[in-house]
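Enquirer: model this:
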Amino acid sequence: MSRPSLDANAWRVIIARLISRTGGEAGFFVGVWGTAAYALDATPGSLALLMAAMSVASMIGAAVAGVLVDRFDPRRVLIASEVVFVPAILTLTTVGSMAEMTVRAPLVWLVGSIGVTAITAFPPALAADEDRVARTNTLMEAAGTIAFVLGPALGALTVRLVDLPAVFVLDAATSVVAVLLLVPVRVRRVEARERGTGLAELRAGFRYAYRSRAIVLILALGSLTWLSFGAFGALEPLFYRDVLGTGPEALGYLNSVFGVGLFLGAFTLDRNALRATNLRTVVVLTAACGIGALIYVGTSSLVVVAVGAVVWGVLLGALMPLLRTLLHLHTGEGYVGRVSGVYLVHKSVGELAPLAVAPALAALFGVQRVLLASGVLLLVLAPTAWRRASRLDGERPVRPLADRGLAERVEDLEERVPLA
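Expert: Purely as a prediction, here's the structure:
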C-alpha cells in the first residue's frame, strides 16, 4: 500500500516546524546549556534547579494550551505563541547570573510549551484519516530531527563567529519565519461543542485521557522514557565537561550527531508505519532506548559516544512520532488539544522528577553512573507492559474520523473502558 500524499497546508506546518525548532534546539542546547555551564559556571545543583523551573513552566503551559487548542484550533494558538516567543527569548541575551537565568528561562519555556502543545495537536486538524495523521506525525518528527541536527551545529557556529547571546537572536529570527509560513495554513473544521469554564474543560481533558486504557499505557511508557531523559537534563552538560573533558562546541556537534539518528528513526518509521503502529512496538522501542542510552554514556570515548548518539537517536526517532500517532488515534475530536496537553504534562513531570535526586546521586556516585542507571531503568521496566500492550492491540481502537460525532466517540470509549 502506497503512503498517502500530504497537501500544501501540511507541508507548510512541517517546514515551519523545521525552521522554528532549528532555532529552538540552538537556543536550548548551546544557548541555555552553554551559557549556564560555561559562561555562568553552573553547578549540578544550580543546573538541576534551572531545569526543574523550566519543566514546571512547561507543564503549566502545556495544560493551558490544551484548552486553548480545543477552543481556537492549533493554528491560531501556534501563531500566537511564536509571536510572543520572540521578545521572550531575547530577554536571555542579557542574563548575567544563574539566578537571572533561573527566573527568565522558565518564562520563555512557558510560552514555548504552548507552541509545542499546538504543534503536537496539529496532525488531526490537517487530515481526518488515520494514515495521513500517522504520516504527518512522522514527517513532523523528521523535520524536528533535521532541526536537531542543524540547530546545535548552527548554534555552535554562531558562538564561534559571534558569541553566546547571538544564539538567542537566531532563535527569535526562526520564530518570525515560522509565523510567516503558518499564516496561510487552513485547518479542518470540527463540530461545535458547548464550552464550560477553562478549569472545567481542563479537568474534562484529564478525565478523558485517564479513562482510556490505551492512552494511559501511552502516557506510562512515554513517562518512563522522559524519566530517563530527566537525568540527562540535569547532568548531560556536566558529562561533557567532566567525563569527556570537552567544551560547549562538542556539546552542540554531538547532539547534532544524535539528531542524525533521530532523522533515520523517523524515516524508518515512515517506511514501515502500517506494520509498526501498535502498542507492542512502543514497548520494544522504549526498552531498546535503554540500550541506546547505555552505549551513549558508557565510556569516555568521543567515538563511542558518537556511535551511541546515532543508535539512541534512531530508536527515539521512531518512538516519539509513534507515541503521538497512537495518542491521536485513540482520541476523539474535541479532545485532541487537551489530551496532547496531558501528554506534554506527563513529559514535563517525567523530566522534572529526576531533578530532585540527580545532583545528590551524582555527588555520591558520579555523573556517568547516574546516567547509566537511567538507561537501565528503561531496559528493565518497559518489558513489563508487554502483556497489556498485546491485549489492547487486539481491541478496536477509537479512531478520530471526521464522520463520527463526538458524543458517539465518548459513548464508545465509556462502553469499552467502564469506570467501575
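Enquirer: C-alpha only now, for contacts and for neighbours.
Expert: OK.
Enquirer: where exactly do the helices run in the stretch 151-300 of the chain?
Expert: Listed in chain order, the helices of the stretch 151-300 of the chain (DSSP state H, counting those that start in this stretch) span 165-182, 198-211, 213-238, 248-271, 273-276, 279-297.
Enquirer: can I get the ones you listed in CSV with mean neighbour count and distance to residue 415?
Expert: Listed next are the helices of the stretch 151-300 of the chain as CSV, based on neighbours: other C-alpha atoms under 10 Å; distance: least, C-alpha to C-alpha, whole Å:
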stretch, mean neighbour count, distance to residue 415
helix 165-182, 21, 39
helix 198-211, 17, 11
helix 213-238, 23, 12
helix 248-271, 24, 32
helix 273-276, 14, 27
helix 279-297, 23, 21
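Enquirer: let's see this one next to it:
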Amino acid sequence: MTVAPSSGDVFRSAFRHRAFALFWFARVCSMLALQMQVVAVGWQVYDLTGNPLDLGLVGLFQFLPTLALALVAGHVVDSHDRKGVLLGALSVELVAIAALLTMTLAGALAPLAIFCIVALIGAAKSFEGPANQAILSATVPVEDLPNAVAWHSSGVQVALISGPALGGLLYIAGPAAVYGASTVMMLLSVTLILAMRPRPVTMTKRAMSLTNMLAGAAFIRSRPEILGAISLDLFAVLLGGATALLPIYARDVLHVGPWGLGLLRSAPALGALITAVCITRWGVRRHAGRWMLIAVAGFGAATIAFGLSADPVLSFAALFAVGATDQISVFVRQTLVQLSTPDDMRGRVGAVASLFIGASNQLGEFESGALAAALGVVPAVVLGGVGAVGLAAAWAWRFPALRRIDRLSSLR
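Expert: Here you go, the predicted model:
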C-alpha cells in the first residue's frame, strides 16, 4: 500500500458531486434499515423455533428469488431508467419491512410469514444490487470512481456497524421498535434517491433474449481476473460465513443476549470500516491481486479463531478481523468490476456479481445453518474457515491473472 492524497482531498474528490452525496446517504439509510431488521428477524426466528436450520432458511428464502431473477434484473437495469429501477426495488423493501411491523403489532408474525417476507426482500434486492452498481459510476467522473468505490464501501460499513447495534438496542423495547425504525430509514432512502440526479446514460432497448441476458456472464467469463475475484469472494464467504449462526453464539455460547448479538454483528463491519477508511487514505496501489488472496486467507483464519472462542471479547476481535480482511477483498473486486465494465453492460454484469454476492451471503447462511444442525455450531464454523484458507491457495494457482494484478488504476 502506498501513500495517497490527504484524507480531506480524498473526501472532496467524491463528495463534491451532489449526486454521489445523495446516493451515499440513501445507501447508508437503506442498509441501516435492512441491517436492523436482520437482527430482529434472526432473534425472532430462533426464539420461535430454537432450530439452527431455520436461521439458515432465512438466508435461503432471500437467495432463491435472486437466483431466479438475476438475469432478468440485469437486463431490466441495462434497458430501463436505472434510477426508476432502484426506486422500485427500495419501495418494495419498504413495503416488506412495514409488513413485518404491522404483523408484529398484530401478534401474527409466524416463521412461515417471516420466510415469505424475506423472500420478497430478496426479490427486490435482486434488482437493487445491479441498479446500485450501475448508478454508482454515473454519480462521479471516471477519475473519481476508485475514491467513490472506497467511500461507498465505507458508508455501507457504517450501516453494517450501527445497524445491528441499533437493532439490538431497540429490540430491548420489542421487535416492533426495530421494524418501525427500519421503516422510517427506508422511507428516507427512497426520498433521497428521488432527489438524486445521476449523469444521463444512453439506454438501449433490447429484446429480452437469452443471449442478451447472458451477456454479463459471458463478459465475466472472458476476463479471468474478474471471474477469479468474484468466484473467490463467493466461495470464501459461502464456506466461511458465520453470521447466520451469531444468534446461537450470542444466546448459547457467549450468553450475551440480543444487545450482545447486535455488537457481534457490528464487529465485522467495524473492522471493514476502519480498513475502508485506511484504503481511502493510503489506497491499494500495488500488488492488488496478491492483497486480495492474502486477505481471503486471513478471513479464513479469523473465522477459525471465532469458531473456537468462548470469550465475548476474543469473539468480537476475531469478527473484527473477519470484516477487516473481507473489506480488502471487496474493494479490489468492486474496483476491478467498476473500472473494467462498459457502461451499457453495467446492469447485466452487476446482476451476475449480485448473484454471486447473494449466493455467498444468503446461501452461505443456509449452508452454515444446515452444517450446524448436522455437526454442531463450532465444528461448522471452524470447518468453513479452513475451507476459506484452502480456497485462497487454490485460486492463487487457478487464476494467475488475478494473482498478477498490480495497479488497479491501470485498468481504466
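Enquirer: Any idea what the TM-score comes out to?
Expert: Between these two chains, after superposing, the TM-score reads 0.87 (TM-score structural alignment, normalised by the length of structure 2); 396 aligned residues with a C-alpha RMSD of 2.6 Å.
Enquirer: which stretch among the helices of the stretch 151-300 of structure 1 comes nearest residue 69 of structure 1?
Expert: Residue 69 of structure 1 lies closest, by C-alpha to C-alpha, to one member of the helices of the stretch 151-300 of structure 1: helix 198-211, at 11.4 Å.
Enquirer: The closest one vs structure 2, average offset?
Expert: With mean C-alpha distance after the TM-score superposition for structure 1, helix 198-211 of structure 1 departs from structure 2 by a mean of 2.6 Å once superposed.
Enquirer: Report the inter-axis angle for that helix versus helix 213-238.
Expert: Angle between the axes of helix 198-211 of structure 1 and helix 213-238 is 100 degrees (criterion: axes from the mean of the first three to the mean of the last three C-alpha atoms, to 10 degrees).
Enquirer: Relative to the whole chain's centre, how far out is helix 198-211 of structure 1?
Expert: 21 Å (C-alpha atoms, centre = their mean, to the nearest Å).
Enquirer: Turn the helices of the stretch 151-300 of structure 1 into CSV, columns for distance to residue 135 of structure 1.
Expert: Shown next, in CSV, are the helices of the stretch 151-300 of structure 1 (distance: least, C-alpha to C-alpha, whole Å):
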stretch, distance to residue 135 of structure 1
helix 165-182, 19
helix 198-211, 23
helix 213-238, 19
helix 248-271, 7
helix 273-276, 8
helix 279-297, 17
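Enquirer: Compare those helices and report which one is nearest to residue 43 of structure 1.
Expert: Here helix 213-238 is closest among the helices of the stretch 151-300 of structure 1 (C-alpha to C-alpha), at 8.5 Å.
Enquirer: Of all residues in structure 2, which one is nearest the centre?
Expert: Centre of structure 2 computed as the mean C-alpha position; nearest residue by C-alpha atoms, centre = their mean is residue 357, 6.8 Å away.
Enquirer: and that one, what pairs with it in structure 1?
Expert: Using TM-score structural alignment as the criterion, residue 357 of structure 2 maps onto residue 347 of structure 1.
Enquirer: Its match reaches residue 226, doesn't it?
Expert: Yes: assessed by C-alpha atoms under 8 Å, residue 347 of structure 1 is found in contact with residue 226 at 5.8 Å.
Enquirer: Could you pull up the contacting residues of the aligned residue in structure 2 for residue 383 of structure 1?
Expert: Aligning on TM-score structural alignment places residue 383 of structure 1 opposite residue 393 in structure 2. Counting by C-alpha atoms under 8 Å, 6 or more residues apart in numbering, residue 393 of structure 2 touches 293, 297.
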